[in-house]
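J.: have a look at this prediction, sequence included:
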Amino acid sequence: MYIAVLQVFNLNIGVMAQQTGIIPLVGTLNGINFYYLNGKPIARKAGGGFTRKRIKTKASMERVRENASEFGHCSAVNKAFRSALNPFYKGYTFTHFHSRLMGLFTRIKALDTTHKRGERLVANGIGQAHGLQLLEQFSYTPACDVRQVLPFEFRVSDPDLALSIADFDIAQVGFADGATHMALTYGVLDFDFNHLNYALHLAPPLVLDRSYAGATLTLEPATLPSGLGTALYVLGVRFYQEVDGALYVLNAKGSVGIAVLKCL
């Protein structure tokens, strides 16, 4: 049976080739690996690929080892950072949030000029002025851009770190489809990028409906950071729908947003 099947393939294999034939194979046969790559049947000679031993010992794999080490470090930072931000989006799943943050921390890590490749750290990149800019300018939730949803000026006062929004006009707020209410959550995230410890100092959430008539908003954290690490002023927005007097959180695309307003 295998002979009959192989006869319908045109295997011109140097390193790798796409299978052509009636019945794509999966597995290893006569020194050839058959598998799927991105939905396409592929055939290649068995052996010669990456193995754990080769990656650990071969000089030619040094760059692979360096990349793997830094990737693992950025992944750990990513996990801790997402956990710290969780109160702003609890119960909601962002598409590609993990991978997009990996891109952010990889860029910040690359700013570390004090360590050699393979040992560069996000914390050292954060220590650079451009590192803080990357944290502030990154679009954490593109489907719900907080600065577009709330097109107002944000101010943080000293020493209470209260966030104020002057000239507020509910008519200018970009409400999500179907939303009747908006909740604003503000907090100061004290994040230690060296040891991945953090503390989040939150203000009481502020819930507004579409008929809100106030012109000034103020959100003040109940506690203040103690200097654990980098201070990030974070504003979150979440939309709700009122049904029979009860508020239900919306989980549709564009209904949850997060922004880092400033870093110190």
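T.: That came through, no problem. Residues are numbered from 1 along each chain as shown.

J.: going forward, measure contacts and count neighbours with C-alpha atoms only.
T.: Fine.

J.: which parts of this structure are strands?
T.: Taking DSSP state E, the strands of the chain run over residues 16-18, 27-29, 32-37, 40-45, 154-156, 163-165, 181-192, 197-202, 206-209, 217-219, 230-243, 246-249, 256-263.

J.: so what's residue 230 closest to, chain neighbours aside?
T.: Distance criterion CA to CA, 6 or more residues apart in numbering; nearest residue to residue 230, sequence neighbours excluded, is residue 191 at 5.2 Å.

J.: same check, this time on residue 75
T.: Closest to residue 75 by CA to CA, 6+ apart is residue 102, at 6.7 Å.

J.: ok, residue 105 - contacts?
T.: 74, 77-78, 122 (CA atoms under 8 Å, 6 or more residues apart in numbering).

J.: over to residue 181?
T.: Counting by CA under 8 Å, 6+ apart, residue 181 has contacts 207-210, 239-242.

J.: what distance do you get for it to residue 242?
T.: Per CA to CA, to the nearest Å, residue 181 is found 7 Å from residue 242.

J.: equivalent analysis for residue 153, please.
T.: 28 Å.

J.: next up, a second structure to put side by side with the first:
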Amino acid sequence: MAKLKSLLKIEGTLDGMTFYKKADGQYYVRTKGGVKKERILNDPSFARTRENNSEFAEVAKSGKQFRRALVGALTNVKDRTKTTRLSSNLFKVKNYDTTSGRGERKVSIGIQEAEAKVQLVGFDFNKNAPLDTVLLQNYVINTTSKEISLGDFIPNIMLANPKGATHVKMSAYHANYDFTSFESELVASNVETLAIDSTSSNITFSFTTPASGTGVELFLLKIEFLQELNGDLYQLNNGTFNALKLVSMV
């Protein structure tokens, strides 16, 4: 890669050379290169590359389908990095597939191992608002009764409230997700909307009809911050401070 020192400030491609401007304000130029696609697909020396590409595609597909299954929970949770972060964790899950050959390892097989589930449990869908830094209180998950509970919850003590927040909206989700067929069901719990004050409450999130299906069973906990204006509640800063965490997988 070369640095352009002339007075010409060109951006784009010209005669096989690409001119572009970096964040430092300087202009750079590089020539077109790389290995041809046909060689990567057929040359024996690129066998490992093909294997890696196949597994990357497997992880990307699994991540896309997993996010789609949880789209109802992801509403108002803003983080542009969640896709790449989730893919990184799913890549680790794929590595627990010890029965398939190179290039054929699958997330759906790896997730069957308890150690693989650990790679996803605790995943925060908003890295800017990890649940454990927002909710300053322990919660209890009962996977038998399908409930998540918080005792003696006092909003202005047990929450790290962002500036401007007047209320908190709390909910949970129960899901069944099959990493093989991508079939899923997502069910929302009761929603608790509380003023951020010193009032103490015992909160239990439950599901009128829990999710059904095959695959893994998921529990998620969500916290959204709201601001009251003229009697109406609005999302604070478009969900920047909202937390959503995968708290259990069985």
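T.: Right, received. Where do you want to start? What you are looking at is a predicted structure, and each value in this text was computed from that prediction instead of being measured.

J.: and the TM-score between them?
T.: Here the superposed chains carry a TM-score of 0.87, computed using TM-score structural alignment, normalised by the length of the second structure; 243 aligned residues with a CA RMSD of 2.3 Å.

J.: I only care about the contacts of residue 181 of the first structure that end up buried; give me the ChimeraX line for that.
T.: Those of those that count as buried under 16 or more other CA atoms under 10 Å are selected in ChimeraX with:
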select :208,209,239,240,241
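
J.: in JSON lines, list the contacts of residue 181 of the first structure along with distance to residue 92 of the first structure.
T.: Output for these, formatted as JSON lines (distance: CA to CA, whole Å):
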{"residue": "207", "distance to residue 92 of the first structure": "18"}
{"residue": "208", "distance to residue 92 of the first structure": "20"}
{"residue": "209", "distance to residue 92 of the first structure": "21"}
{"residue": "210", "distance to residue 92 of the first structure": "23"}
{"residue": "239", "distance to residue 92 of the first structure": "12"}
{"residue": "240", "distance to residue 92 of the first structure": "13"}
{"residue": "241", "distance to residue 92 of the first structure": "16"}
{"residue": "242", "distance to residue 92 of the first structure": "19"}
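
J.: what's the match for residue 203 of the first structure in the second structure?
T.: Superposed on the second structure with TM-score structural alignment, residue 203 of the first structure falls opposite residue 189.

J.: wait, isn't its match in contact with residue 172?
T.: Yes - look at residue 189 of the second structure against residue 172 with CA atoms under 8 Å: they come within range, at 5.3 Å.

J.: of the two, who's got more company?
T.: residue 172 (27 against 21; other CA atoms under 10 Å).

J.: returning to that earlier point: aligned partner of the residue nearest to residue 230 of the first structure in the second structure?
T.: Residue 191 of the first structure maps onto residue 177 in the second structure, by TM-score structural alignment.

J.: residue contacts, that match?
T.: Applying CA under 8 Å, 6+ apart to residue 177 of the second structure gives the contacts 66, 69, 183-185, 213-218.

J.: filter the residues you listed down to the buried ones.
T.: Buried members of these, scored by 16+ other CA under 10 Å, are 66, 69, 184-185, 214-218.

J.: the first structure: which residue goes with residue 226 of the second structure?
T.: Per TM-score structural alignment, the equivalent position to residue 226 of the second structure in the first structure is residue 240.

J.: so what's that match up against?
T.: Contacts of residue 240 of the first structure by CA under 8 Å, 6+ apart are 179-183, 247-250.

J.: of those, which is the nearest to residue 96 of the first structure?
T.: residue 250 (19.3 Å; CA to CA).

J.: separation between the closest one and residue 183 of the first structure?
T.: Distance from residue 250 of the first structure to residue 183 of the first structure, counting by CA to CA: 11 Å.

J.: and if you look at residue 33 of the first structure?
T.: 55 Å.

J.: try residue 141 of the first structure
T.: For residue 141 of the first structure, the distance to residue 183 of the first structure - CA to CA - is 16 Å.

J.: I'd say residue 221 of the second structure and residue 206 touch.
T.: No - taking CA under 8 Å as the definition, residue 221 of the second structure is not a contact partner of residue 206, at 11.4 Å.

J.: what is in contact with the two at once?
T.: The contact sets of residue 221 of the second structure and residue 206 overlap at residue 172 (CA under 8 Å, 6+ apart).

J.: in the second structure, which spans are helices?
T.: With helices called from DSSP state H, the second structure shows them at 37-42, 47-69, 71-74, 82-94, 107-110, 114-118, 131-134, 155-158.
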